[in-house]
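[1] This is the structure alone, sequence omitted:
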C-alpha cells in the first residue's frame, strides 16, 4: 500500500489453508498449536496487522469470510477462523462479507448448490473446498455491491 498510494480498497480472503499449527511470529522455530490461546493471539495479531496497515494508508478493507467445506474437520477449523476474522474486522470498523450467508449455509453446513432465481446453481467444485466459476461470481457480486451499491449488480442465474 505504501508503494501504491492510489489503492483505496483491499479485498482480503484468507483462511481455508490456515486451521493448523503455525510458526510463531515471536519465537523463531517454535510452533503454536491450532486453537491454543497463543495461536489465537498470534493469528489475531496477523489479522490486525493487515487491518492496521490499511488504516494507516486510509484504505478500505472488504474481508471475505471463508465458508464451510465438505471435509468436516477442516470446516470446523474454518468456522473458528471465520469468527476471529469477523470480530477483528468489525472491531476495526471495516466490511465483513460472510460467504456462509451468501451461499445460504445455515449453521455452517456445507452444500455444493443453492437455489437462486428459481434455479439450482452449483457453487463448489468436486473437492468440496474450491468454488465453481458461478460460486466465484456470487462472491464477486457481493464485493461489487459493497463497493458500489448504486450499481445494483444483477445476480447471475
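    Perfect, thanks for sending it. Owing to the predicted nature of the structure, the values given are computational and were not obtained by experimental measurement. Residues are numbered from 1 along each chain as shown.
[2] make it CA atoms for all contacts and neighbour counts henceforth
    Fine.
[3] I figured residue 67 hits residue 79, correct?
    Yes: under the criterion of Cα atoms under 8 Å, residue 67 is in contact with residue 79, at a separation of 7.5 Å.
[4] Find the residues that touch each one of the two.
    Between them, residue 67 and residue 79 have residue 108 as joint contacts when contacts are counted by Cα atoms under 8 Å, 6 or more residues apart in numbering.
[5] before we go on, here's another structure to hold up against the first:
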C-alpha cells in the first residue's frame, strides 16, 4: 500500500471511530493528560495485541467496589459505542489479601481461560489494609512478609491475564478524604505501578488528576462549562453517579486511543 493510501486509510478509520466515541462521551470531561503521563506506545506495535474476530472489542472490569463504580461509568460512556463493549466481573468487599472471601488470582485465571475478552481493566486495593494469614503465620500490613505476598499476588494476576493475550489497564486508587487512608493507599499504588512497569501493562494514575488544585482531596469537580458538581460521596472514598463518569473518563480516553491505534494499523495493511 502506498504512503498516501496508508494515510487516507488511517484518517478514515480514525474519523469513524471518534465519531462513534464522541456520541458516547457527550457531556463528559476532555482528555486529562496527567492520567497518561509516563506511558508510551510504539507506533509499530499497538498496546492491544489481541483483536476480536468479529464485532467489538470486549473489555472486562475486575476489582472491588470502586471497580464496580468504574464499570458503571465505562458502560455509560460507551453505551452507543459500537467498537467497544464493557462487562462486569467486579465484586464488592473483595481484594488481594482476603482470598477466603474471593480469590482474585483464581478468578482472573478463569477469566483469562474463557477467551472472551481482549482487554482487562483492574482496580483493587480498598480492602487490602489487612493481615495475611498463611500456614498459621500472620503477616501484618507493610511488613516484609506482607509485601512479598502482596507483590506475588499482583504479579500472578497480571501474568495469567497477559498469557491469554489480554491488554491490561491497572487503575490506581484515587485520592481519598480520610487522611488515615491516604498514605496507605498511596503505598499500595507503588506496588501496582511497579508491577505494571515490570510487565509492561498500563498503569492509570488517578490520584493527582482527581485531587484539587492544591493537590489535596476535593469532593468537587468543575465540568467543561465551569459548573461545579459533587463527584465524591460522604465517605470520601467512593464516587457519586456523576463522579464515576469523571473517574471512568480517565480510563476511557486511554482505551479509545489504544483501540484507535489497532484499527489504524489494520486499515494500513
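    Yes, it's here. This is a predicted model, so every value here is computed, not measured.
[6] Can you calculate the TM-score here?
    Their TM-score after superposition, calculated using TM-score structural alignment, normalised by the length of structure 1, is reported as 0.84; 147 aligned residues with a Cα RMSD of 1.9 Å.
[7] For the helix ranked longest in structure 2, name the packing helices and strands.
    If you go by DSSP state H, structure 2 has its longest helix at helix 241-268. Here helix 241-268 of structure 2 is seen to pack against helix 3-24, helix 65-77 when contacts are counted using 3 or more Cα pairs under 8 Å, 6 or more residues apart in numbering; DSSP states H and E.
[8] start and end residues in structure 1 for the following helix or strand past the first one, please.
    For helix 3-24 of structure 2, the following helix or strand on the C-terminal side (DSSP states H and E) is strand 57-63. With the alignment judged by TM-score structural alignment, no segment of structure 1 is matched to strand 57-63 of structure 2.
[9] What strand or helix carries the residue mapped onto residue 189 of structure 2 from structure 1?
    Counting by TM-score structural alignment, residue 189 of structure 2 corresponds to residue 82 in structure 1. With elements delineated by DSSP H and E, residue 82 of structure 1 resides in helix 72-91, which encompasses its position.
[10] Can you get me a residue count around the closest residue to residue 58 of structure 1 other than its chain neighbours?
    Nearest-residue entry for residue 58 of structure 1: residue 8, 7.2 Å, with adjacent residues in sequence omitted and distances by Cα to Cα, 6 or more residues apart in numbering. Here the neighbour count serves as a burial measure; for residue 8 of structure 1 (other Cα atoms under 10 Å) it reads 13.
[11] wait, what's in contact with residue 8 of structure 1?
    Residues in contact with residue 8 of structure 1 (Cα under 8 Å, 6+ apart) are 58, 59, 60.
[12] Residue 112 of structure 1 touches residue 122, doesn't it?
    Yes: Residue 112 of structure 1 is within contact range of residue 122, at 5.8 Å (criterion: Cα under 8 Å).
[13] Who has more neighbours out of these two?
    residue 112 (19 against 16).
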